[in-house]
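J.: sequence first, then the predicted structure:
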Amino acid sequence: MSKAATCAHCGKPVVDAYKPFCSKRCADVDLARWLRADYAIPVADELPDEPEE
């Protein structure tokens, strides 16, 4: 038995026209999060090696 796909934002059943979302609204909410940089991979800045004195 396969599990029905659910919306990546709200958990409702997915609609083919908006995969992986259930509606244009959920797709737009996700797009806004990307544009605001809410989805970001944290990176530790590496400082260049300092010469020893």
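T.: Good, I have the coordinates.
J.: only C-alpha atoms from now on, for both contacts and neighbour counts.
T.: Fine.
J.: need the helices for this protein, in chain order.
T.: 24-35 (DSSP state H).
J.: state the distance from Tyr39 to Asp45.
T.: Tyr39 is 18 Å from Asp45, where distance means C-alpha to C-alpha, to the nearest Å.
J.: ok, now Arg25?
T.: Distance, Arg25 to Asp45, by C-alpha to C-alpha: 36 Å.
J.: among the two, which residue is more densely surrounded?
T.: Per other C-alpha atoms under 10 Å, whichever of Arg25 and Asp45 has more neighbours is Arg25, with 12 against 6.
J.: and here is the other one:
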Amino acid sequence: MSKPVTCPMCKQPPVEAFKPFCSKRCADLDLGKWFTGAYAIPGEPVDQADETPPAEPDNG
């Protein structure tokens, strides 16, 4: 048997208009967590210098 779906923020039943959340407030709280970096995928830290390729000269 599957568990009933609940709002990931407050555990109330979801509302169709905001699914999987129960309200716009809970949806906005979750979005705020994404914006502030509260959610992250675990992994090895990456050095910022490794992410940017060296600039190539513009011969155009």
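T.: Perfect, thanks for sending it. Values in this document were obtained by computation on a predicted structure and should not be read as measured data.
J.: and the TM-score between them?
T.: After superposition, the two chains reach a TM-score of 0.72 (TM-score structural alignment, normalised by the length of structure 1), with 47 aligned residues with a C-alpha RMSD of 2.1 Å.
J.: so what's the residue nearest the centre of structure 1 up against?
T.: Nearest to the geometric centre of structure 1 sits Tyr39, at 5.4 Å (C-alpha atoms, centre = their mean). Contacts for Tyr39 of structure 1 (C-alpha atoms under 8 Å, 6 or more residues apart in numbering) come out as Arg33.
J.: what's it aligned with over in structure 2?
T.: Using TM-score structural alignment as the criterion, Tyr39 of structure 1 maps onto Tyr39 of structure 2.
J.: how close does its match sit to Leu31 of structure 2?
T.: Tyr39 of structure 2 is 10 Å from Leu31 of structure 2, by C-alpha to C-alpha.
J.: same deal with Gly43 of structure 2?
T.: 22 Å.
J.: go on, Lys24 of structure 2?
T.: With C-alpha to C-alpha as the criterion, Lys24 of structure 2 and Leu31 of structure 2 are 10 Å apart.
J.: and for Cys22 of structure 2?
T.: Counting by C-alpha to C-alpha - Cys22 of structure 2 and Leu31 of structure 2 are separated by 14 Å.
J.: and Ala38 of structure 2, by the same measure?
T.: From Ala38 of structure 2 to Leu31 of structure 2 the distance is 10 Å (C-alpha to C-alpha).
J.: so between these two, which is more surrounded?
T.: Leu31 (13 against 10).
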